[in-house]
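1. Any chance you can model this:
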Amino acid sequence: MRVTVVLPAKNESAGLARTLPGLADAVPGAEVIVVDDGSTDDTAEVAARHGARVLSSPYSMGNGAAIKRGARAAGGDVIVFMDGDGQHDPAHIPLLLERIEAGYDLVVGARDGSGQANLHRGLANRLYNTLASWMTGHKVLDLTSGFRAVRADKFREFLHLLPNGFSYPTTSTMAFFRSAYPVTYVPIPVAKRVGTNSHIRPLRDGVRFLLIIFRIATLYSPLKLFAPTAAGFFLTGIGYYAWTFTTMGRFTNMSALLLSAAVIVFLIGLVSEQITGLTYLAARSNQEPG
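-> Next up is the predicted model:
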C-alpha cells in the first residue's frame, strides 16, 4: 500500500520543522507533499530541506484548495492529510493506516476536548458532530478534524464538491457517508499549535460556521432538514388557525401564510434531495473509466 502524506501549509515553517522529521520513522518510504499556500515566510524552504515535495501557490487560495492540489498530485493509494501547524504527531499515522487496511475508506483522527482551539470552537464542533450523527445515523466523533487517512481514488471522486476554504473535512466526511463508503474514527491527542496564530477568525468566520450546518444537511439528505422545518410551519399554522377560529371564528391570512410556507419548504426539500442524488451520481460517473 503506497502512502502519500499531504500537508497544507501557510506560514507554518515552525510547525513543519516539528512535524516533518518524524514522518520518515512513522511511515518509511511514504511520499510527502507540502502544499505551500502562498506563504510569506520560509515554509517552502523548510519543507524542501526535510525532503518533502513542495507545491507552491503564488498567492493564498485557501486550505481546501491546497488539499485539492495535494490530492491531485499524490501518487499513493492512500492519502494521509495532516495540518502543517505541528498539532498532529506522525507517530499516530500507523493507527489510521491500520483501519484502512481493515477495510475502511476514510479514517479520521478524532480529537478530545483538549484538542479544540478554544471553548467556542469546541462547542461549535460538538454541535456539528451531533447534527452529523443525526443526519447519517452513525456516531460522528470529530467532523472537522484535519488529520485523516483516505483511499485516494475514493477521495478524488469528491474533489469538485470541496470548498476552497476551511470546511473540506466536513464536506468530504458527509460525502463518504452519503456514498456508503465505510468511515471510522481513531481517538488521538493533539499538541498545541506552533508558529503563526490560527488563520480562523471568529467574527469573520461566524457566518461560515452557520453555513457549515446547512452544508452538512445538503450534502447528506436535505429532506432531513427541510421536512422538520416544514412540519414546524404546518403545526404552527394549524395551531394558529385553531386559535383564531376559536376566538374570532375565521381563517386568517397568517394561517394561510404558515400553511403555504410548510408546503413550499417541503417541496424545496424534495427538489434538493433530487439534486443531491444527481450530484453524487455525476461524481461516480466521472470516475468510471471510458
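2. Please make it C-alpha for all contacts and neighbour counts, starting now.
-> Will do.
3. Neighbours of the closest residue in space to R151 that isn't next to it in sequence, how many?
-> Distance criterion C-alpha to C-alpha, 6 or more residues apart in numbering; nearest residue to R151, sequence neighbours excluded, is V78 at 4.5 Å. Counted with other C-alpha atoms under 10 Å, the neighbours of V78 add up to 25.
4. How about the one 4 residues further on?
-> Here the number of neighbours of M82 (other C-alpha under 10 Å) works out to 26.
5. Same question for M248.
-> 11.
6. in the stretch 101-250 of the chain, which spans are strands?
-> Along the stretch 101-250 of the chain, the stretches classed as strands by DSSP state E, counting those that start in this stretch are 106-111, 148-151, 183-188.
7. another one to check against the first:
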Amino acid sequence: MIILIPSFEPDAQLPSLIRNLKQAKAKAELKILIVNDGSGPAFEPVFAQAQAAGATVIGYTNNHGKGQALKTGFGYIMANYPGHHVVCADGDGQHSLADILKVAQRVRAHESIVLGERLFSGQVPLRSSIGNRATRLFFALATGTWLRDTQTGLRGYPAQLLPWLQSIRGNRYEYELNVLLEARSLGFCLDSVPIATIYLDKNESSHFRPLRDSLRIYAPLLKFSGSSFLGFLVDTVAFLLLMAATGSLWISVAGARTISAGVNFSVNRRMVFPEGRSLPLRISAGRYFALVVLLLGASYGLLLSFTEAGLATFPAKLLTELVLFLLSFAIQKRFLFRTRDAVSSGPQLNRPTSSHSQAQLPTSTDSAQVSAEI
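-> Below is the predicted model:
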C-alpha cells in the first residue's frame, strides 16, 4: 500500500504525519510518497525532515497544481511499485493517522474506490461549508448520486485504476471532482468510510483559491448557465424581429423558440457536453426535441401549481425557471448527451488495464527531483 501525499508549501504538519505513518508502517506495510508541487527552496527543510522520517520525495521546480501532483505520483508508483494500491492524503493535518489506515484497509479488502467522507460536525469554516454544499448539489445533478463529501482529499484507489486516473482531465483542484464524475459515468461503485472533520486554524493552510478554483470545478454548470442565457437572448431578439416582420404573436413565439432551441442545442453539444459529439446528430437532436417538449409541459404544470398555491406570478415564474434549469442540466448531462457504451469503454475494476500509457512528469523545463526512499 502506497500513501501518496501531494504537497505545496507544507508546514510542520507534514513531517509529523510521516513520523506517525512510520510508526504504523511495519504493521500496515506502508510506503510513503510525497510529491513536492513546486514549493520552492524555502520549504526544502520541511521536505528534508519528511524524507528523514521515512518518505520518498519527488517533485519539480514550478507549481502545477494538486491534480498534476497526483498524476505524477501515480506515474511514479506504476513505474516503481506496480500492483500496489494507493491512498491519497493531504499533508496539512486534516487527515488523522487512524482515518488514513481505515481507508487503506477498506481499499485492500474491497479493491474499489474508497472516499473518506467527513461528517462536517463542529466548527466548519464558512467557505468550506458553502463549497461542499454547492459541490454536493452539482454532483447530484450531474450523476444522480448524492455524496456527503465530494471534496475529500482522503481517497483510496486500487492499483488497476492508476492508468485510468492519469487520463482524467484537470491539473488543479477540479481534478478530484472530475475523477468522481468520470467514475460515476463509467458505473464505478464509490465506497466510503466516515472520517473526522479536522480544520486547523480555520483551514488557513489550504491553498484553494475560492474564485479561480471554483470556476474550474463548476465549469460545466457555468458553461450551461452561459448557454442558457445565450438562448434567452436569441429568443428575445428573434421574437422582437419576427413580431416587427409578421405582427403575429403565435408565429413570433414559435419561430423565436425554434431558433433559440437550435442555438442552445448546438452550443451544448459542442461546448457544454462535448462527450455528446460521439452520438449521431439525429439521435442527440431527437433527444433534445423530446426534452424541449417535456420541459414545456413541466413549465406549465409547475407554474400552475405554484400560482394555485398562492405564490404571485413573478416569483412563481422565477422558481419555475430555476427548477427547470436544474432539471434540464441533470437530464442533458446524464442522459441526453451520454452514449450507451460509456460504461463498457472504461477500465474494469476486476482486471488490470494496460491500454493507457503512463503519464509523465509535467511538461516543462523543470527536471524531476527524485530522492531514494529511506
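8. that older thread, the strands of the stretch 101-250 of structure 1: which one's closest to S56 of structure 1?
-> Closest to S56 of structure 1 of the strands of the stretch 101-250 of structure 1 is strand 148-151 (C-alpha to C-alpha; 22.2 Å).
9. Give me the mean distance between that closest one and structure 2.
-> Strand 148-151 of structure 1 differs from its equivalent in structure 2 by a mean of 0.7 Å after superposition (mean C-alpha distance after the TM-score superposition for structure 1).
10. Please name every helix or strand in contact with that strand.
-> If you count contacts as 3 or more C-alpha pairs under 8 Å, 6 or more residues apart in numbering; DSSP states H and E, strand 148-151 of structure 1 packs onto strand 78-81, helix 93-101, strand 106-111.
11. Dump these into CSV; add distance to T40 of structure 1 as well.
-> What follows is those, written out as CSV (distance: least, C-alpha to C-alpha, whole Å):
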stretch, distance to T40 of structure 1
strand 78-81, 22
helix 93-101, 29
strand 106-111, 29
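12. Go ahead and confirm L270 of structure 1 touches L223.
-> Yes. Counting by C-alpha atoms under 8 Å, L223 is a contact partner of L270 of structure 1 at 6.3 Å.
13. ok, residues contacting stretch 227-241 of structure 2?
-> With contact meaning C-alpha atoms under 8 Å, 6 or more residues apart in numbering, stretch 227-241 of structure 2 is reached by 252-253, 255-257, 259-261, 263-264, 267-268, 272.
14. Mind listing what's buried along it?
-> Of all the residues in stretch 227-241 of structure 2, those buried under the rule 16 or more other C-alpha atoms under 10 Å are S227, S228, L230, G231, F232, V234, D235, T236, A238, F239.
15. for stretch 144-159 of structure 2, same thing?
-> Using 16+ other C-alpha under 10 Å as the test for burial, stretch 144-159 of structure 2 gives 147-159.
16. which of these sit farthest apart?
-> Those two in those that are separated most widely, counting by C-alpha to C-alpha, are R148 and A159, at 25.0 Å.
17. coming back round to it: from the buried residues of stretch 227-241 of structure 2, which is closest to L327 of structure 2?
-> The nearest member of the buried residues of stretch 227-241 of structure 2 to L327 of structure 2, counting by C-alpha to C-alpha, is S228 at 12.7 Å.
18. mind checking what G109 of structure 1 lines up with in structure 2?
-> Pairing criterion TM-score structural alignment: the partner of G109 of structure 1 within structure 2 is identified as G116.
19. Am I right that that match is in contact with Y157?
-> No. At 11.6 Å, G116 of structure 2 and Y157 do not qualify as touching, with contact defined as C-alpha under 8 Å.
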